[in-house]
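Participant: I'll drop the sequence and a predicted model, then ask my questions.
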Amino acid sequence: MNLATHAALLGWIPVVLLLFASLPPRRALVAALVGGWLFLPVAGYDVTGYHDKHMVLSAGMLAGAVAFAPGRLAAFRPRLVDLPMTIWCAWPFVSSLANGLGAYEGGAAVLFNTARWGVPWLLGRTLLADRGGVRALAVGVLTGALVYVPLCLWEIRMSPQLHAALYGFHQHAFDQTVRWGGTFRPMVFMHHGLMVALWMAVGSILAVALWTRRTLRDVGGIGMPWIAVALVGTTVLTKSTGAVVLLAVGASVLLLADGARVRALLIVLALAAPAYMAVRLTGEAPRTAVLDAAARVASPVRLASLRFRLANEEQLAAKALERPITGWGRYGRWIAYDDQGRAATPDGFWVIALGQFGLVGLAAITAATVLPVVRLAVRLRRRRAAAPGAGPAVALGVVLALFAVDSLFNAMTNPVYFVAGGALAGVDVRSLVRRRRPAAAQGRAPAPVVVAGAALASPAGSAR
């Protein structure tokens, strides 16, 4: 690691503390979350709780919240909707003991899951679980995607070099960035090109939602129609079939459904991933049936990739179900090998969770991802679902459900999704559509938030 990498990692917590000292807690959290995820190096130290980008982010955001919003954390009261995340964070200890790995490994695994998933969830629940927090998060992610547009376009043409140029190393195998036609799949400052593609798809979905529902007029003076076109176009150019399909599904739900249908479609989207897992684990949909269906729409290259993924998925699932309740624990004990000693390649996050922590762990992290979406859909009435104030929450619900679908085939975890899950799990749905007094009547002027040079949310409906 070069000097820039050390400076970014060691200087991150002071930067976040400065954000929290300068901005309201919810806006500081969004700035730290989005800005850090976009630009921090894919690196860390061999130090507990600080050994990768996810944990660096969690450590910084938690430090800021403890220092400048301790009352919000102290006011947290667990609810039933928090139980799945609690189980996901605690279950590795049981898994470790059941596999004879000892209490030390169990404690380390608990700390890992808590730092990587539990802390983002907690911060979403405590700092963003209201109308303003949900809106700030949606606009912050949208702005972050917009900031990535020129960086993606540069790497698509010139090849993924930004991370190497600044931090001195490529964050992933370079050969996976080369795509058809002599262009490249951008990685910018994320772990993989697929992660960037999903990020741009998420930004596109949020742009469509906030534009069509008249929640936001512009970002930094750029009109929402232009922003939507730029984000959708960049998503297509990232050359990720999965991200483009998820974008099409999410945008269709938001554009074609009225209030009542949005609620139903949110539930359908949320249940799609659990349904796939159940079908695959019970063997009701053999690999050949899935491939036959995909062959009608997929190219030969995509079909070959899907065939490879499903074959490896079956091997890993069969190994996992040898210890169905607790799984095999961490450190590769859950990896399956064929008769020639070749290891199966794990792609989908769901089968990784199943192998490591069994059905209990898989059910917990799946429920933590989709229950906030179901809760939102159930509590939204028809008029509420169609209201502009509900736009950010509905859009984040669609994004979270689509992330669960993406996790069936990829392991591109991102703390933004679990901050969103925590926010949706705690928000009072009625407050999303409740009329508010103008800012002037409340005795204060709208205050903008800045992330990576772009102003974020203001109550006036513009991000300028």
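Facilitator: Done, it's in.

Participant: C-alpha only now, for contacts and for neighbours.
Facilitator: Will do.

Participant: what's around R342, how many residues?
Facilitator: 9 (other CA atoms under 10 Å).

Participant: any idea which element the spatially most central residue of the chain lies in?
Facilitator: Centroid-nearest residue in the chain, with CA atoms, centre = their mean: Y417, separated by 3.1 Å. Assigning secondary structure by DSSP states H and E places Y417 in helix 415-426.

Participant: ok, and what's touching the helix or strand that comes right after that helix?
Facilitator: Remark: after helix 415-426, the chain's next helix or strand is strand 450-451, criterion DSSP H and E. Strand 450-451 is contacted by residues 31, 34-35, 140, 143-144, 456 when judged by CA atoms under 8 Å, 6 or more residues apart in numbering.

Participant: show me where the stretch 101-250 of the chain has its helices.
Facilitator: With helices called from DSSP state H, counting those that start in this stretch, the stretch 101-250 of the chain shows them at 102-113, 119-127, 131-158, 162-167, 193-212, 224-237, 241-256.

Participant: are there helices or strands packed against the fifth one, and which ones?
Facilitator: In other words, helix 193-212. When contacts are defined as 3 or more CA pairs under 8 Å, 6 or more residues apart in numbering; DSSP states H and E, helix 193-212 packs onto helix 131-158, helix 224-237, helix 241-256, helix 391-406.

Participant: just checking, what packs against the strand or helix carrying I13?
Facilitator: Element membership of I13 [criterion: DSSP H and E] is helix 3-22. Using 3+ CA pairs under 8 Å, 6+ apart as the contact test, the elements touching helix 3-22 are helix 25-39, helix 53-68, helix 162-167.

Participant: would you list these in a markdown table and tack on mean neighbour count?
Facilitator: Shown next, in a markdown table, are these (neighbours: other CA atoms under 10 Å):
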| stretch | mean neighbour count |
| --- | --- |
| helix 25-39 | 24 |
| helix 53-68 | 22 |
| helix 162-167 | 17 |
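
Participant: quick one, the helix holding Y417 and helix 53-68 angle?
Facilitator: Counting by axes from the mean of the first three to the mean of the last three CA atoms, to 10 degrees, helix 415-426 lies at 50 degrees to helix 53-68.

Participant: how far off centre is helix 415-426?
Facilitator: Centroid separation for helix 415-426 versus its chain: 9 Å, with CA atoms, centre = their mean, to the nearest Å.

Participant: want to compare, so here's the second one:
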Amino acid sequence: MLIQQGNMIALLALLGWPVVIVILFRVMPLTRALIWSILGAYMLLPQISAIDLPLIPDLNKESIPNLMAFAVCVSYWGRMPKILPDGWIGRILLVMFVVSPAVTVLTNLEPIQFGVDRFGSFRLVDPNALEIWGLPGLRIYDSGSALAQQLFFALPFFLAREALKTEEGLREILLALVIAGVIYALPMLYEVRFSPQLHIKLYGFFQHEFSQAIRQGGFRPFVFMPHGLWVAFLAFMVTMAAAARARAAPRSQAGKRLLMVLFGLGLIVLCKSMGPLTYTLIFVPVVLLLKPRVHLLIATLIALLVISYPLSRGAGLIPTEAILEQVGGLSDERQQSLEFRFTNEQRIIDHVREKPLFGWGGWGRFAVYDNATGESQSIVDGQWIITIGHYGWLGYLALFGLLALPILSMTWQGRRKGAAPVPVEASALALILAVNMLDLLPNATLIPFTWVIAGALLGFAEEMKRATDLTQRETMRRAHGRIAIGIDRGEAVAGGPRTLL
């Protein structure tokens, strides 16, 4: 079967999106076409559905737009985009991100067997099983597929770093997010009123468990995204983008743009998700009221917190029991939910200690199972623990390091002598990226558009470095020039000799 899940419309949507991308690049400027090639696919294409072809990773709503946008941009530029970041830290992180999954495959060639007990050198097999069963070992072939998959994921990062690195490119990202909120408003309202069914009606199946759509006596929208939490996080991004545009607007337009902030807040309320609503109530006032350099400081602190939290969990430095006691004082239900999450994460962390550097790989191998029955004993939601389970601590550092790099780079470049002020468009996007990283602790909301934002911000930070370097060289040249021609010699002495040199 050509398509893994979905009806003929789902297949046609996936096959037809490359045509849509070509049209976008014909009728729009390159920056805008690139943004909508990725964002539009995320908003409209079917979830889970994928075209299964031999020898290559599945072609789905993430890989198809990434590959086609890359091909069109290369054709437009007449060359490959610059792949490696300017700094050596970024280059190391990128190489680790691309290569570590391939190494993971090579360290997981052995199968995981169930129905087997071991006592020293003896192996006791379940007599009711006709053969030893379990999870297969990964194949050498899978290493090439894993490497290709990582490259597919990173393509928006490469393209945005080249095409959206200017202040105008960052404005286009913010504008696109606001327009995305307007486009999604009616589908969201429909599903809040009638239940999430657009994906069923159009593509023939529901993309998640329907019980997850029921909240507070009603429904929360899923539209064409993996889960209601993803829709809610998009609404958060829309509201933050609207706030940044309002902050950057001239006074004559600020009032109209503030209305879009209220519009975005209404979308978040519709989603009935506490996390994105909390993010919005905290960070939208930050964008509207505080200076861009404060935005960057907050984004930097969040990024460092996100990177350090899993490392601290792995080292046993997080006081989980004390946290549970504090949460229990607020809500027993929340305490039970958090305890369940902590328990499952700890099982994965303990399991990864057997393969700490490169993890256990895919096909469910990173999960914890009952040795006798093969029943899964772990449920994971956060992107950080999924990444560590799949690709180990090196894979985790590569992924989260690449996401944090643009934020840390902009903060560093903004503090250099002679650096131009960071515009609010850049600082607001840095906050959006930082909060997205924060949301990767409880959830897996890492989407292609996250890579677009990260790539654009890294490109902007690199442009900041080049501009500051040029300013410093020009300042030094002028200073040396004054000394050379005798201008900068201090105050003249009355009656002294007059010279040309």
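Facilitator: Alright, I've got the coordinates. What you see is a predicted model; the values in this text were computed from it and never measured.

Participant: that older thread, if we ignore the residues flanking it in sequence, what's nearest the residue nearest to the centre of the first structure?
Facilitator: Excluding the flanking residues, the one nearest Y417 of the first structure by CA to CA, 6 or more residues apart in numbering is L400, at 6.2 Å.

Participant: aligned partner of L441 of the second structure in the first structure?
Facilitator: Superposed on the first structure with TM-score structural alignment, L441 of the second structure falls opposite L408.

Participant: scratch that, K256 of the second structure is what I was asking about
Facilitator: The alignment partner of K256 of the second structure in the first structure, by TM-score structural alignment, is G223.

Participant: just to revisit the earlier point, thought the residue nearest to Y417 of the first structure was touching G421?
Facilitator: Yes. Contact between L400 of the first structure and G421 holds when scored by CA atoms under 8 Å: they sit 7.1 Å apart.

Participant: who touches both of the two?
Facilitator: Common contacts of L400 of the first structure and G421 (CA under 8 Å, 6+ apart): 369, 373.

Participant: next, the mean deviation of the helix or strand that contains R347 of the second structure compared to the first structure.
Facilitator: Here R347 of the second structure sits within helix 332-352, counting by DSSP H and E. Averaged over the aligned pairs, helix 332-352 of the second structure sits 1.7 Å from the first structure after superposition, using mean CA distance after the TM-score superposition for the first structure.

Participant: that helix: which residues count as buried?
Facilitator: Buried residues in helix 332-352 of the second structure, counted by 16 or more other CA atoms under 10 Å: 335, 338-339, 341-342, 344-349, 351-352.

Participant: stretch 289-309 of the second structure now?
Facilitator: By neighbour count on 16+ other CA under 10 Å, the buried set for stretch 289-309 of the second structure is 292-293, 295-300, 302-304, 306-307.

Participant: over to stretch 399-415 of the second structure?
Facilitator: Across stretch 399-415 of the second structure, burial judged by 16+ other CA under 10 Å covers 399-411, 413-414.

Participant: equivalent analysis for stretch 276-288 of the first structure, please.
Facilitator: 277, 280, 287.

Participant: do the same with stretch 139-151 of the first structure
Facilitator: Under the neighbour-count criterion of 16+ other CA under 10 Å, stretch 139-151 of the first structure has 139-149, 151 buried.

Participant: run through who's touching stretch 339-352 of the first structure.
Facilitator: 277, 309, 312-313, 315-317, 335-338, 362, 407-412.

Participant: got it, and stretch 162-176 of the second structure?
Facilitator: Stretch 162-176 of the second structure has contacts (CA under 8 Å, 6+ apart) with 30-32, 35-36, 81-82, 238, 241-242, 244-245, 423, 425-426, 429, 453, 455-460, 463.

Participant: where in the first structure does the helix or strand encompassing I388 of the second structure fall?
Facilitator: In this structure, I388 of the second structure sits in helix 383-414 according to DSSP H and E. Mapped onto the first structure using TM-score structural alignment, helix 383-414 of the second structure covers residues 349-380.

Participant: over to stretch 298-318 of the second structure?
Facilitator: Under TM-score structural alignment, the counterpart of stretch 298-318 of the second structure in the first structure spans residues 265-285.

Participant: now do stretch 174-183 of the second structure
Facilitator: Taking TM-score structural alignment, stretch 174-183 of the second structure hits residues 138-147 over in the first structure.

Participant: to what extent does that stretch diverge from the second structure after superposition?
Facilitator: Once fitted to the second structure, stretch 138-147 of the first structure is off its aligned match by 1.7 Å on average (mean CA distance after the TM-score superposition for the first structure).

Participant: what's the nearest residue to V22 of the second structure if we skip its chain neighbours?
Facilitator: Of all residues beyond its chain neighbours, the one nearest V22 of the second structure is V72 (7.3 Å), with distances taken as CA to CA, 6+ apart.

Participant: I meant to write I302 of the second structure there.
Facilitator: Spatially, and ignoring its direct neighbours in sequence, I302 of the second structure is nearest to A434 (6.0 Å; CA to CA, 6+ apart).

Participant: residue contacts, that neighbour?
Facilitator: Counting by CA under 8 Å, 6+ apart, A434 of the second structure makes contact with 299-300, 302-303, 404, 407.
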